[in-house]
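Asks: sequence-free structure coming up:
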């Protein structure tokens, strides 16, 4: 049987908390695209879109009780959420280096290389990289090697470059108002990093209380993504 009896705590955690987060992501995504369809807007929107896809996918498989299917769907969630980070990196690169230096060819190359390395996490699955069965209460439990691989790839491939370039952009700015808004972007980006690391670290533990507490803390992602959106300000031009 694929579906089992609903668990009130899990309904609250998955559908209420993650549902609210998903709706807010959808709202911000709409606001970004409403301001224009320039490449820089599209890249910023993709960062939100892939996380949104991951959240929705997570809600879809929340009550599935089929181990192989659960593992595949969890892998898809992990990949889409972490893949979205590279678009945030490219967004920063376009602001700092301009589209002339980071042209379409470079952007596609970076996306493919990052995506390919990230996708290699699939090699851990046959060796217990993700476990999701009755012993884990049908929740995804990561092995430490799988966790270490994912964290290393996103840290080196996206998070570190994003933070470093964000600081460089701040140092290059001269208008006080622009600098202040960019500080909000950096704070938001650091908050998103905290959220990502937290979400994946919690998957190392098969503890319902820890996961529930983290799901409440994860509501702060609404603040972080809003600060990022507010902080980019004029970069998301409608022209």
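Replies: That came in fine, so what should we check first? Everything numeric in this text was worked out from a predicted model, so none of it was measured.

Asks: rest of the way, CA atoms for contacts and neighbours
Replies: Noted.

Asks: Helix or strand: which one has the spatially most central residue of the chain?
Replies: Geometric centre of the chain, nearest residue: residue 81, 4.0 Å, by CA atoms, centre = their mean. Element membership for residue 81, per DSSP states H and E: helix 67-83.

Asks: ok, for the residue nearest to the centre of the chain, nearest residue in space, not its chain neighbours?
Replies: residue 51 (4.3 Å; CA to CA, 6 or more residues apart in numbering).

Asks: next one: residue 86
Replies: In space, residue 86 is closest to residue 158, 5.5 Å off (CA to CA, 6+ apart).

Asks: Does the one you found fall in a helix, a strand, or a coil region?
Replies: The three-state label given to residue 158 by DSSP: H, G, I helix; E, B strand; the rest coil is helix.

Asks: how far away is it from residue 91?
Replies: According to CA to CA, to the nearest Å, residue 158 stands 11 Å off from residue 91.

Asks: Just want to know which of those two has more residues nearby.
Replies: Using other CA atoms under 10 Å, the more surrounded residue of residue 158 and residue 91 is residue 91, with 25 against 21.

Asks: try it against this one:
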């Protein structure tokens, strides 16, 4: 069944922000890999591709009206948006410590632990409600929201911390300026993720509209990340 009528916030969120973001992020990810396929490029491109995949899945489930399917796809969307962060964290750690010190094994341990922590969300009873009664918009329970915010903060806080450490170590002014753009872009991405999570709990039409409009900043985020780091790692 296809959805023919959207309210304004939903239309903006799904067909402008999410679809546009999905295409934009995917293309940037491909550009990064085209420049080079070394480990740093792979990590940075993976962030873009995971975020792009989440956006496309969100567009797909907006037109589906099967409770279980929609709930699973919504969870998968959120999981991918959150899981993408760990690749920025690992990216920062490698720049700070070098590839030799931050091995593939450590990479896998961090990514695996974070993934399992996120997957626990699906086990929270009544965590997500999304059906006809919610107008097919996701509504989260308080325990689900609290756990989600705690888990993503476990990736966001160290990601920001290590990014700042790298910034302080840089001596070249041009590089510092570009890295500052990178930090700004990650903060915007993190902020949107927090706001979107809270929006799903509040289930307030006005707050959802504000969140949808704020989501437009993710286009700028994609470019700022690429401008700050993506163009350099392939050179």
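Replies: Happy to help now that I have it. Note that the structure is a prediction, hence the values are computed from the model and not measured.

Asks: and the helix holding residue 81 of structure 1, which stretch of structure 2?
Replies: With TM-score structural alignment applied, helix 67-83 of structure 1 matches the range 67-83 in structure 2.

Asks: ranges for the strands of structure 1?
Replies: Applying DSSP state E to structure 1 gives strands spanning 130-131, 141-142.

Asks: With mean neighbour count and distance to residue 17 of structure 1 added, can I get these in JSON lines?
Replies: Below are the strands of structure 1 laid out as JSON lines (neighbours: other CA atoms under 10 Å; distance: least, CA to CA, whole Å):
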{"stretch": "strand 130-131", "mean neighbour count": "24", "distance to residue 17 of structure 1": "23"}
{"stretch": "strand 141-142", "mean neighbour count": "24", "distance to residue 17 of structure 1": "20"}
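
Asks: As a markdown table, those strands with distance to residue 98 of structure 1 would be great.
Replies: Shown next, in a markdown table, are the strands of structure 1 (distance: least, CA to CA, whole Å):
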| stretch | distance to residue 98 of structure 1 |
| --- | --- |
| strand 130-131 | 40 |
| strand 141-142 | 39 |
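
Asks: Neighbours of residue 120 of structure 1, how many?
Replies: Around residue 120 of structure 1 there are 13 residues (other CA under 10 Å).

Asks: ditto for the one 4 residues further on
Replies: Residue 124 of structure 1 sits with 16 neighbouring residues when counted by other CA under 10 Å.

Asks: Then residue 53 of structure 1?
Replies: Considering only other CA under 10 Å, residue 53 of structure 1 is surrounded by 18 other residues.

Asks: Quick check: the residue nearest to residue 86 of structure 1 vs residue 136 of structure 1, distance?
Replies: Taken as CA to CA, the span from residue 158 of structure 1 to residue 136 of structure 1 is 31 Å.

Asks: Same question for residue 196 of structure 1.
Replies: Applying CA to CA to residue 196 of structure 1 and residue 136 of structure 1 gives a distance of 21 Å.

Asks: which one of these two has more residues nearby?
Replies: More crowded of residue 196 of structure 1 and residue 136, by other CA under 10 Å: residue 196, with 18 against 14.

Asks: That's all I had, so thanks and see you.
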